[in-house]
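Novice: Give me the fold of what follows.
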Amino acid sequence: MDEDALVPGVAPYDGPAGGWGALRAVAVAIKDQMGASADTRALLRMNQPDGFDCPGCAWPDPRHTSSFEFCENGAKAVTWEATPKRVDPDFFATHSVSDLWQWTDHRLEDAGRLTHPLRYDPATDHYVPIGWDEAMARIGKGLNALDHADQAEFYCSGRASNEAAFLYQLFARAFGTNNFPDCSNMCHEATSVGLAKSIGLGKGSVTLEDFDQADAIFCIGHNPGTNHPRMLSTLAAAARRGVPIIVANPLRERGLERFKSPQHPTEMLTPKATRLASAYHQVKVGGDLPMLRGIMKALLAADAQDLAAGGPGLLDRAFIAEHTVGIEALRAEIDVQDWEALEQGSGLSRAAMESMAQVYATARNVIICYGMGITQHRHGTQNVQQIANLLLMRGNFGRPGAGICPLRGHSNVQGDRTVGITELPKEDMLARLDARFGIASPRKPGHSAVEALAAMASGDARALIALGGNLAVAMPDPQLCFPAFRKLDLAVHILTKFNRSCLLPARETIVLPCLGRTELDVQASGPQWVTVEDSMSMVHASRGRLKPAAEGLKSEPAIVAAMARATLGDGGIDWEGLVADYDRIRDAIEAVFPDFRDFNDRVRVPGGFRLTVGPAQRQWPTPDGKAHFLTAGDGGAHVPEDRLMLATIRSHDQYNTTIYGLNDRYRGITGRRDILFMNAADMARLGIAHGDRVDVVAAPDRVLAGQTAIHHDIAPGSVAAYYPEANGLLPLDGHDRQSGTPAYKTIPVLIRPAA
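Specialist: Predicted coordinates for the structure are as follows:
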């Protein structure tokens, strides 16, 4: 588009995903963060059996690893953590909190690694160094000053290891609360809730090897080129053997179109790239449910036609009869769907949805992958369940090459939940925890992330312990969330790098620096290692080897244990003994979670082991032992006629709230983040020219001001803006009622000239 050149920092990107651009980006990340003397050996140990797990995405490692098992964004994550840049006491003596508030999120984290425990001094508006013992004493005093345990919120980031997460949930439950706002609440809680009701397990059912045997792969609502780049090699291998890859996504993403592997020299030296999507359907933002209903409606019609012609039909009736309940109710709901309404709701033609159904019906083994483009809606749970319905119709569970594949973000967000980070614990788990440690765990349900922020805003919650993350920035509604942080009596942030949440001081605010995933962790019994669970339920070891960023840094398990001792005293739990040898933590995990049987032995096998995934064996851990077809009711995105539907998106130089840089290479954006991606026809209809400055309005008091509107290949009726900058458009109450997942990807907005 010629006019792209008229907008600074906006130009077409014509290359494939990966390729030389990825290699250059890795080189720049190493140079910018680690310097000329960079120890790049860390990258060679990433995702290797004797190395550390990537701090980024949760895509699984192949059983036979190569010398290079990292992607561009994984390299950025490692260099971001292994940087020699430091924020030490001199840094905080120079910069006040008011000064740092003016910095961008990128600049805050780019300043470097934390080196000392810190305490906010309101008299000077500076963070000042504090000793570890004093920090723990203040934390214990603050927690014990609460009227009751439910006034504390224990937030957990998905980067915490299984060992740290297990100790953390033990600490909170011994203290007396199930308040576990978690990063999973903001991304895949719709999966945890939706699939649990559908197939009995809130996780995916496939393995990496299943992709080698799939006859068709559907990719819905995700962008692997940016959010899980190692998946591209898997998709490329499938595409090269002729497997149709059907994409449904509002934006055309290069990581779903073409890929050139930067780790294969012969491919890099040829002009060709592997074509990924065999069909690309640009579903309207929020239109996934009508699309899925349309696919099922077309499948049911084709099934009836085949039966009428004397054929066996297209549904797997034997599977449905033996393993499922509820198909008649679903069929009745689908039958009354009007094609015109489905077309309008999805933004796709009937022919497009019928073509998707035809590919699905023709393939014997089908995998459906999805990301937050499915879950982060007011109807996210229904979206997930309709994907499961579609797979159940043809028995695409429990056989090689078939199943459901939720694409998780953080490398252990799934594992944290597995070892007890949940606000809704099951009684049998609590009983085993109590028996193992001699405590009386609370039975009252705790707070999710949305509920925790609401409690903080109302004053019902007075303390926050944050094990990693950047909660204030990650949540919607900063207009409500930021003041809520400042109302707390106690806030504790356990981090490798300083971030904006630390700039919202409570009456007592303490920042504790911790070891990173890449660093050597030495305890009383010697060097330690931790475990993580990937998005396909594989549990494996992660061993950091780099020298810690500063002398005296503590590991997350050690910090959690120290806080527990300072708060609870000994209380019959040998916190020091558990931390002295992480094998003891793993023995405790095994005692509380039987699926971790022989944990220490099995995880020492290279590659680790897989947890039990019942649906992969056609075993359904639901109350009646059956998989359930579930109706969606009146779910779906309802957009007023004068509004467009906005989705928040991440840039290519970003991982969740961490901004590595200001570029978004595959979308053609350089050096800026003030971009509103719009459909050209919508812009023409609204009288907006490419490059115009506009305000995005969700409500009179919810405005994202001064965005640059650009033509982009996005579905009509849809717009996109960067996360977390656009979070203020979404109220805290704007979430899926079943799962509590914030609706970051269905925000009705008006676009007007910038004020």
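Novice: hey, let's count contacts and neighbours off CA atoms from now on
Specialist: OK.
Novice: hmm, who's touching stretch 222-233?
Specialist: Residues outside stretch 222-233 that contact it (CA atoms under 8 Å, 6 or more residues apart in numbering): 17-18, 57-59, 70-73, 249, 253-256, 259, 261, 370-373, 407, 409, 650-652, 655.
Novice: Mind checking which of those land in strands?
Specialist: Among these, the residues falling in strands (DSSP state E) are 17-18, 259, 370, 655.
Novice: List only buried entries from those.
Specialist: 17-18, 259, 370, 655 (16 or more other CA atoms under 10 Å).
Novice: what's the neighbour count on P271?
Specialist: 7 (other CA atoms under 10 Å).
Novice: Let me see the contact set for the residue most central in space within the chain.
Specialist: The residue lying closest to the centre of the chain (CA atoms, centre = their mean) is G409, at 3.1 Å. G409 makes contact with 56-58, 227-228, according to CA under 8 Å, 6+ apart.
Novice: Please tell me how far it sits from R650.
Specialist: Computed as CA to CA, to the nearest Å, the G409 to R650 distance reads 12 Å.
Novice: what do you get for C502?
Specialist: According to CA to CA, C502 and R650 sit 22 Å apart.
Novice: How about E590?
Specialist: For E590, the distance to R650 - CA to CA - is 37 Å.
Novice: And R565, by the same measure?
Specialist: From R565 across to R650, the span is 39 Å (CA to CA).
Novice: go on, P476?
Specialist: To R650, P476 is 15 Å away according to CA to CA.
Novice: neighbour-wise, which of the two wins?
Specialist: Neighbours were counted for P476 and for R650 using other CA under 10 Å; P476 has more, 29 against 21.
Novice: this one as well, want them side by side:
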Amino acid sequence: MQKTKPEGRIEPYQHAAAGWGALKQVAINLVREKVSGGNYKTLLKQNQPDGFDCPGCAWPDREHASTFEFCENGVKAVAAEATSKRVRPDFFAAHTVAELLTQSDYELEQHGRLTDPVVYDSASDKYLPIAWDDAFALIARHLKALPDPNQATFYVSGRTGNEAAFLLQLFVRMYGTNNFPDCSNMCHEPTSRGLPGTVGIGKGTVTLEDFEHADTLLIFGQNPATNHPRMLGELRDCAKRGATIVSINPLRERGLERFTSPSHPMEMLTNSSTSISSMFVQPKLSGDFALIKAVAKRLVERDDAALAAGEASLLDREFIATHTTGYEAFEQDLRAQDWDQLLAESGVPRDQIEALAEVYIRGQKVICTWGMGLTQHKGAVATIQMLSNLMMMRGNIGRLGAGLCPVRGHSNVQGDRTMGIEEKPAKAFLDRMQKVFDFEPPRAHGYDTVESIQAMLDGKIKVFFGMGGNFAMATPDTPLTFDALRACDLTVQVATKLNRSHLVHGKDALILPTLGRTEIDLQQGVPQGVTVEDSMSMVHLSYGMNTPASDNLLSETAITARMAHATLGSGKVDWLAYAADYASIRDSIEKVFDDFHDFNARVAKPGGFHLRVASREREWRTASGKAQFLLRAVDTDTPIHRARAKYGERLMTLMTARSHDQYNTTIYGMDDRYRGVFGLRRVVFINKEDLQMLGLRNGQWVDMVSVWDDDVERRADRFLLVEYDIPRGCLGSYFPETNGLIPLHSTADGAGTPTSKSIPVLLQLSDYQSSAE
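Specialist: Sure thing, here's the model as predicted:
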């Protein structure tokens, strides 16, 4: 069957990241969103002492410095909130849910801000207006009717502020469940589960100050130019003063090659740029564990040679002896490890591994950063722990200029976890909640994201509540997730803009519109601020500056408080008093968490304050009281290994990724300019030699079929082949379009994170071809 070729083009991008191209996109987004002059001026107040905290990524700010720091993604996020476009009740009156489901994710985003709460009417297949009190009464009726509180689940997005997150977990635990699926489950959960076993806490050990002193940076599985653009400013400064930067990623990303800083006029005026990475290492997908273990093995070999020559040890033996346990067994395991296996599993030649080891050995102050390129694999927890092992070998944890740096995604994903959005809460936390609020919290572990989907499918969950995000599209196995949500008796979605999760709903359904972080939040005439915690454990206070998109919006905090009041009443907790004064919530937070002492006073200072991270100070909250070297073997019996044994070299491994014009599941535009894709999203990046081996051509259309042992056919059809610099046997494509290829239970061992970066697939020539063919 022939169809018209979609508009779009593939055109390799030859320029540095950012620069004039980024400024052009800022203008395009302001026009696209029809942002008025008064609102676009607030962009200059983003991350400023008298401004608001960026609602985008979790990269930290330098104490909200007075120098404006440009960030293209931040502009997109702010423009999306500041848009003049509106989705009012008359919009829903004009469109059935079935009609809206035919629109793309980009088209849904472009309708604008939600203005009023609406409830689904099955007779008309439309959303109808509902009063706020009636909406909360509907939620309360469903929750009270459940025979078991564990039949409800409460999803939290990383855009949710600390105050709303704390209040929500308090309400839900007083209601009686620990069902808290959240975005951490889908991204950095292997970090949160892996690091406590090695260094005692699931957070990074560095601050921005450490970047000023580091002489070496190893960047694993990240694309900062798209996902954390302000990070490039730090990398630029590091490169300018001579630090060695190594990019370790299957895709050779433009932003880690050259960067033109919009914040530095001379670079802009001269069209010059700064080289970022001096070395690129491209492991195959799921090859990071073997690569890191290979570097550790090489370090032992080089240390042997140094000692034999009468030179100083290359290991930090004082650190190992004083602060760690388990090194002897770890070293024996490295010595016994077969080199051929490491080379085969990593996909990296031995000379590159040895060169990478030399970079690490030369570094006196090394920072390792990583993103979801390390975490969304079956063996992700083991990979994070092996990276910790490597860093401990040379004492690169807990000293100035060195450390572990997981770079998280959405602005408050770490803060939500700190506030108790956690399906596996610690006993000490529950004990403190019991003492402060005088109730017995549930002790049994709740459902994470994947478990919640399965529980909905099994009829064990009847009510789904989503605080932000786009659950239907962010999660794996898309058709199954759709079935799960539709099996619920009630789905509730709190959001600023329309997305597909609002159209994949339960028998009863509510869409509750909320304030954005850029908007003024007045409670009883007093502006309220919300706090967030960034990737480096800095806590900031943020006040909105824009007039709300509608007079009928409620903040996330107010929505939570009124839902709790309607469901539980206010006999034990005065929920409405909390909603009237967010400072009172912070007063309660400091009673639960010792690190938040004097919360209101400390956060009122520009830049906020840093939460103490014990491992940064070489305090190890592990069972042994020391940092722990952990033995981890190379896994050669994974679903990918089994599929390759069956299908041979035709079996490809797919990774999903963001395009440059999206943030999480939010599609701002149809371009991915750094990868040379314009006007298209259904593309798949492939190595030139794999094209030849498969008998395919660059520019052909293919279907992808995932390979799994449950005999369920999972397909993603009509994708354009794009020849790209990616390792043999590996493919890259965008999510959420390819999320349906990820089996629901293909998750990281010990973390439950979907394996979005390691999906075994087969390619088939598609019936869909361009009109030119």
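Novice: After superposing, what score do the chains get?
Specialist: The TM-score (TM-score structural alignment, normalised by the length of the first structure) is 0.98; 751 aligned residues with a CA RMSD of 1.4 Å.
Novice: now the end-to-end length of stretch 59-66 of the second structure.
Specialist: Note: stretch 59-66 of the second structure ends 17 Å apart using CA to CA.
Novice: Equivalent analysis for stretch 369-378 of the first structure, please.
Specialist: End-to-end distance of stretch 369-378 of the first structure (CA to CA): 20 Å.
Novice: quick one: it aligns where in the second structure?
Specialist: Mapping stretch 369-378 of the first structure onto the second structure (TM-score structural alignment) gives residues 369-378.
Novice: How much space separates the residue nearest to the centre of the first structure from E576 of the first structure?
Specialist: Note on G409 of the first structure: its distance to E576 of the first structure, by CA to CA, is 32 Å.
Novice: which position in the first structure aligns with T325 of the second structure?
Specialist: Aligned against the first structure by TM-score structural alignment, T325 of the second structure finds its counterpart in V325.
Novice: typo on my end, it should be A487 of the second structure
Specialist: Using TM-score structural alignment, the equivalent of A487 of the second structure in the first structure is K487.
Novice: Settle this for me: its match is touching A506, isn't it.
Specialist: Yes - with contact defined as CA atoms under 8 Å, K487 of the first structure counts as touching A506 (6.1 Å).
Novice: How about the helix or strand containing A301 of the first structure, which residues are buried there?
Specialist: According to DSSP states H and E, A301 of the first structure maps onto helix 288-308. By neighbour count with 16+ other CA under 10 Å, helix 288-308 of the first structure contains the buried residues 288-300, 302-304.
Novice: okay if I get the contacts of G409 of the first structure as a markdown table plus neighbour count and distance to M678 of the first structure?
Specialist: Shown next, in a markdown table, are those (neighbours: other CA atoms under 10 Å; distance: CA to CA, whole Å):
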| residue | neighbour count | distance to M678 of the first structure |
| --- | --- | --- |
| G56 | 24 | 29 |
| C57 | 26 | 28 |
| A58 | 27 | 31 |
| N227 | 27 | 21 |
| H228 | 23 | 25 |
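Novice: Return the member of the residues you listed nearest to T518 of the first structure.
Specialist: G56 (11.9 Å; CA to CA).
Novice: Which residue of the second structure sits opposite the closest one in the alignment?
Specialist: Using TM-score structural alignment as the criterion, G56 of the first structure maps onto G56 of the second structure.
Novice: need the contact list for that match.
Specialist: 73-74, 77, 159, 410-411, 663.
Novice: what's the answer for M433 of the second structure, then?
Specialist: 439, 441, 592.
Novice: how would you label it: helix, strand or coil?
Specialist: Under DSSP: H, G, I helix; E, B strand; the rest coil, the three-state class of M433 of the second structure is helix.
Novice: W20 of the second structure now?
Specialist: State at W20 of the second structure, reduced to three classes by three-state DSSP: helix.
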